[in-house]
Each structure stands twice: as structure tokens, then as C-alpha cells.
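>>> Give me a 3D structure for the following:
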Amino acid sequence: MEGGVARVVTDLVRAQVAEGFRTVVACPPGGVLAADAAEAGARVHPWPAVRAPGPRLAGEVLTAARLIRRTEPHVVHAHSAKAGLAARLAVRGRVPTVFQPHAWSFEAVEGRAAALALKWERYGTRWSTRTLCVSETERRVGEQAGIAARWSVIRNGVDLQHFAGDDGTARPAAARAVLPMLKRIPPEVPLVVCVGRLCRQKGQDILLTAWPQVTAAVPDARLVLVGDGPDREELIRLTPPGVLFAGASRDPRQWYRAADVVVLPSRWEGMALAPLEAMACGRPVVLSDVSGAGESLPPGHEAFGLVPADDPPALAAALTVLLTNRALRDRLGRTARDHTRATCDVRQTTAAVSGLYQELLNSPQPMTRKRTER
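Reported below is the predicted structural model:
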């Protein structure tokens, strides 16, 4: 209902409405997605569902099935694990169905829960006309896990006009001046910004563990965590000196522009939007090496911007290199901005998704298939 998936859905709605599609969004009421999708032109229907599978699942599937019958869609596009589960159970191949995991459910859990999630993904693919991944690495993870899907890969994109920065060389002092939390921080103070939901996936706890090593080398450095989520109180408890919590932001553009470096230490992803947005603003990024991260970066940036996942010392070392080398930051920022302009336009992403819909509707082949479990 919030974060990257909500932005992806809203971008698709905006483009599809402009193309003349009748676009319906079913989601829990009251969240960012419901409001933004309606503003973008979708017909929003409340779907009372919770985030995780549980005893309410049967009722959620039944409600989804009724909604789908009532709205009579030509294509159902289910985003992320929970909606992917409910929608495929509700439709079961009767309508062309695109499933877009936005990172695999079995990567988010451990032990028995991971085994059950993987078993479902292997089984549920029979009801996916197409499984749409946002990076080649996300597809490979699914394929290596034994998911026998019909695959498509369409990389995430961002609104380049909205996130257009300067030429990548201007200092972030102007952006800091309009953010009340930063007005008392001198422009020369090195600033790292992390934008993301405060949860285990995004790895802010890894970043906080790494931060004392950063400040040992760069004593005046500051870190700002932009976002909210279930781990906020625990993260505050872990917070070392030099860290600020900014809360959620509907538009993080000024935070990217205020930063010297943007970091996202995720434990898993499909392809995160925050690094693309930051690079579009001309800022260098440091990412954990999870699905989509390497594909996000311009060629040659891996040596500076890609670190092993869940590795605080490596994360601290990468941040320290960038914070102590302004010329390197400026060069990487310029290259990042040019790279996103050439490869990460959301208009290309939405056009490719529309093309996928047309391909499915024009296909003479059966929409889904039964198969023998491996």
C-alpha cells in the first residue's frame, strides 16, 4: 500500500488511463496506493486484505473473485506476494493473469515459512499467464528456485522529469536549506541519506551497525533515515550518534538532492526504485548486492557502489571512500544521472507493460497450463 510497489502501480495507472484503458485497482482502503491510484484516474475498489497470509485468506480470495467477476477485466495484473497469492487463487487461469512479485516471497522468510512460500510459488505459476520480473536477477532467482514460469523482464523506471537534478556537480546546500531538519547542518558536513520503509527488508539495522565505522573515519558525517515502518522503534533504540529520523516522505526528491551519497542496504529486492530516483537526481549510490542492484548501476560503478548484502564493514568502507572523495562523488553522480536518463525512463516501462498485455490478449496459445510438480 506504500513505497515502491505503490509507486509502480500508480505509474502504470497514469499511463494506462492516458492510453484509454479502463483501469481498476483493488487494494485495502485508506493507504497511499488507494489515494494515488484514484488521483491518477483508476477506479479504486476497497479490498479488505492484510499484509501476510493467514486465517483471513479464504475471505480475501472470495472478495477478490467477486470483484473480478463484477469488473470483468480483460487482464488481471497482481503485484507482490500477497495479492499474487489471492488473485491467482481467485482467477485460476480464467482471465489472462500477470503476476509481478517485486521480490520473491521465499526470500523474505526463513525455515518452514520459506519452504511453504517456495512450494506455493512453484504451484501457483500454473495460474500465471506471465510472470513479470523487474530485473534479470529476479528472474534467475525464481528460475533457480524451480519456478517453471513463462517469464518476462521489464525493468523498473522512474519519472525523469520529476526527479531531474542538476548536472550532478552542484552542491546540495540549496536542497538542505528547504528541509527544516537540515537547516542547522552546515553545507560542508557530509550527508548520507537512506530512503525506504523501516523494515527488515531494507536493512537499516545493517546501516546503523556500520555507521560508527563511518564516523570513526569521517567524524562530522550525518545519516538521515527517510521513511516509516514497523521497525522504527527498534531502529531508534539501536541508533548511534549522528543519525536523524525524518519520517515518511511523499516526495523524497529534496532528500536525494540534499545528500552527498544515497544508500540502500537491502537484504532482498526485485529492483528498488530509490536508487534509480537518487541517480536521476545526480547522486552516487551504495547498494547491497541483491536482485536488481547491479543492473541499476552504470557500468563501472560496481567497484564503488555495490557491497555484499548484510555486511556492515563492507558497507561502511564503501560509504567512507565516497564521503572522503568529492571528485569521485561528482564523477559518479554525473555518470549516474546520464545512465538513468538513457535507460530508466518510466515511460519505457509502462509502454512495455502495455505491450505485454496486448501480446497476451492476441496470443492463440492457452493462457495457463497444468504441469507436473518437480
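>>> C-alpha from now on. contacts and neighbour counts both.
Fine.
>>> For the stretch 151-300 of the chain, which segments count as strands?
Secondary structure of the stretch 151-300 of the chain (DSSP state E, counting those that start in this stretch): strands at 151-153, 191-195, 222-226, 243-247, 261-264, 285-288.
>>> As TSV, the ones you listed with mean neighbour count would be great.
TSV is the format used below for the strands of the stretch 151-300 of the chain (neighbours: other C-alpha atoms under 10 Å):
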stretch	mean neighbour count
strand 151-153	18
strand 191-195	25
strand 222-226	22
strand 243-247	17
strand 261-264	26
strand 285-288	27
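>>> closest to Arg326 out of the ones you listed?
The closest of those to Arg326 is strand 261-264. By C-alpha to C-alpha, the value is 10.3 Å.
>>> Could you also give me the structure for this next sequence, so I can compare it with the first?
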Amino acid sequence: MTIYHLVDDAGFGGVNRMLDHLTRMIGTRTEAHQIVRIKRGQLSPPRLAGASHVVSHLSICWKNMPLITALRARYAETPLIHVEHSYSERFVAARVENRDRFETLLSAAYALFDKIVAVSRQQGQWLARKFVGDDRLEIIEPCVALDDFFALPDRFPAGKIVIGAIGRFDTQKGFDILIEGLRRSDRQDIELHLFGCGEEEKRLRKLSENDPRIVFRGYAKSPAAAMASCDVIAMPSRFEPYGLVALEAMAAGRPVIASDADGLAGHIENGAINVGDNTPQGWTRFLDAFELRTIRRGDASRRRQAREAEQLFAHRWLALLDALAEEPHHLQSAA
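All right, here's what the predicted structure looks like:
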């Protein structure tokens, strides 16, 4: 089999790290995995010689609809899979103004694929309610290379407790909520270390008001190295289809404090700590009350769960590809 993965994300973020891990982890049997870079908005699909499957990691947007439609037409007899990395129920609440138009877009795009892959059970439940029948929906939680995280030793702070927040400086990640929460707290034995960059950096620095407890560490070229310096990882996201940082923290044995937004609710079920009220006031209450010794319990089980998640990721992808290769291919009516 020759599996082509189409991606229009140029950065080395979660999507590309997941793809790199996927092709290395399961591309060891008889199939070949090829990553094809697509320019967002291009009109014609690439020539994919001998494609047995085509997997879309593309952004579903009006600009990409001509490409996706042409892809279905050109590869009418080839199983097409789309992995939904971007959208979730909380995303719609936070970012979408014209919901009818947005739902029309997703319904039209998803109809062109044989399978839609959700990246968390919570996202999958939303997709099933709104857009995709159970027969076309798969749930495969993503994974990246975790060896560097598994190799990190347990951390026992001698001084201040370092809470790490790792990711893009974007309103999605809710770092402003976290900063304001700490600013309202009287705790002086806590430091917040922010790893990342982005358009929100200027605003986040202004919110911090030069509080010495808040440290901007810059872009983390090595997420494992960043996590090595943290005792706890905080994820105050406003929406989050999955939340790879939580999985990485589990592999590193670091406790995670998170909102229950979308896929983060699944991480809470697996041992992350629910902050409850994901507002500055809610984080202040949590920070004022929490004890590191209490939330550190279960470090070994967190690492074990991360190892199981890594194995399940490979197993589910192999099962999906094998099932589509064996089943007769039926064109979607929308094609």
C-alpha cells in the first residue's frame, strides 16, 4: 500500500509532529507513507502515483473546497480519510459567528470523505451529533514521539514550584486567564513559566505587569527540555480538540492542571486535574489551595497511560488502513 498524507500546515506544530511520528511508527510494514505539502487554496490536487489511501490533514475552509472537491473527483475509487485537527464544539462557541455557514461548510466537506477521524472522544461525539454518521467516524487520539519525555526524571522542587504553560501565544490557549489568576493570588512560592511565541505575546506581557513570578521563556525548540524545568503543566485552554501537551506531560510524569474544554476532558478522565472554573478567579482559588505533594500522586501511572496511548495510536491507524484496504470501496453520494 502507498498512503499519501496531505498537509497545508507549514509550521512544525502538533500536526506535523504527529505526522512525523505516524509515518515513522507504522511505516515499517509493507506500506509506504508519503507526506505531501499542499499550498492552502490551490485549485488542483497533486498527482499521487499508486495511491492506496489518501489522508487529508488539510484545513477545512472555503478556500480549500475546490481542492477537496477535485481530490474526490480525481481519486474517486481511492479511500479518502480526513483527520479533523482544528474544530471542536468549544471552538464554535468561541470563534464562529455565522454558524449556519460554518456547518454548511463542514457538512459539504465531510461528505467527500469515506472516513472522518476525530482526535478525541469528545470531539467525536460533537461530530457525530452534527455532521458524521457512526459508520464513517473513527476516533484516533494523536501521538508524537514521546521517548524524550519518558526519559525525563521525576522532578522534586527544592525551592519555588514551577508551573509551565507551553504553546502558541493565542487566545485559544487561555494563557491570559492563567496570568490573571496568578496575579490575583498571594502565593509567593509559585512561578509561572510561559514557553512559546505568537501574536498575543505583547498583551500577555502587559497583563503580567512585570510580576517577578511570571517568566517568559521564549519559543521551546525542544518541548521535552522545556518540560524538564517544570513541576506542573497548566492548560487553561478555551477550546482544545485534543491537547498534545497533556499527553507529553503524562509521559514526563508531570501533573497537569487543565480546563475541561473539549478533548481536555478526556485527559481529566485519565488523571489530569480539573481546574473547575476556567476563569482568572477560578485559577486564583485553585492556586491558593493546591499542594504539589497531593497532585503529584500517580506519576508512575501517568507514564504508563502515556505508553498505552502511544501503542493504541499505532494500533488504531493500522486497523483503519487495513479495513479500508480490504473493504470494497463505495463512492459517497456527494462525490
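>>> TM value for the aligned chains?
TM-score of the superposed chains, computed with TM-score structural alignment, normalised by the length of structure 2, equals 0.83; 314 aligned residues with a C-alpha RMSD of 2.6 Å.
>>> Dump the strands of the stretch 151-300 of structure 1 to a markdown table, plus distance to Val13 of structure 1.
Formatted as a markdown table, the strands of the stretch 151-300 of structure 1 follow (distance: least, C-alpha to C-alpha, whole Å):
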| stretch | distance to Val13 of structure 1 |
| --- | --- |
| strand 151-153 | 19 |
| strand 191-195 | 24 |
| strand 222-226 | 26 |
| strand 243-247 | 27 |
| strand 261-264 | 27 |
| strand 285-288 | 29 |
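>>> and Thr340 of structure 1, what does it touch?
Each residue near Thr340 of structure 1 by C-alpha atoms under 8 Å, 6 or more residues apart in numbering is listed here: 160, 276, 279-280.
>>> Let's see that with 6 Å instead.
Ala280 (C-alpha atoms under 6 Å, 6 or more residues apart in numbering).
>>> Stretch 292-300 of structure 1: which residues count as buried?
Across stretch 292-300 of structure 1, burial judged by 16 or more other C-alpha atoms under 10 Å covers 292-294, 296-298.
>>> Of those, which belong to helices?
If you go by DSSP state H, the buried residues of stretch 292-300 of structure 1 have 293-294, 296 in helices.
>>> Pick out whichever of the buried residues of stretch 292-300 of structure 1 sits closest to Leu264 of structure 1.
For the buried residues of stretch 292-300 of structure 1, the residue nearest Leu264 of structure 1 by C-alpha to C-alpha is Ala293; the value is 9.6 Å.
>>> Now check structure 2 for the residue matching that closest one.
Alignment note (TM-score structural alignment): Ala293 of structure 1 maps to Leu264 of structure 2.
>>> Same question for Val263 of structure 1.
Per TM-score structural alignment, Val263 of structure 1 is aligned with Ala234.
>>> Nearest spatial neighbour of its match, chain-adjacent residues omitted?
Spatial nearest neighbour of Ala234 of structure 2, excluding adjacent residues (C-alpha to C-alpha, 6 or more residues apart in numbering): Ile257 at 4.8 Å.
>>> And Val95 of structure 1, by the same measure?
Distance criterion C-alpha to C-alpha, 6+ apart; nearest residue to Val95 of structure 1, sequence neighbours excluded, is Val75 at 6.2 Å.
>>> what about the longest helix in structure 2?
helix 299-326.
>>> now it: how far from the chain's centre is it?
Distance of helix 299-326 of structure 2 from the chain centroid (C-alpha atoms, centre = their mean, to the nearest Å) equals 16 Å.
>>> now stretch 331-347 of structure 1
So, by C-alpha atoms, centre = their mean, the centroid of stretch 331-347 of structure 1 is 17 Å from its chain's centroid.
>>> and what of stretch 200-210 of structure 1?
On C-alpha atoms, centre = their mean, the centre of stretch 200-210 of structure 1 falls 16 Å from the chain's centre.
>>> Tell me how many other residues surround His5 of structure 2.
21 (other C-alpha atoms under 10 Å).
>>> what's the helix or strand for it?
strand 2-7 (DSSP states H and E).
>>> Starting from that strand, tell me the next helix or strand along the chain.
Note on strand 2-7 of structure 2: by DSSP H and E, the next helix or strand toward the C-terminus is helix 14-26.
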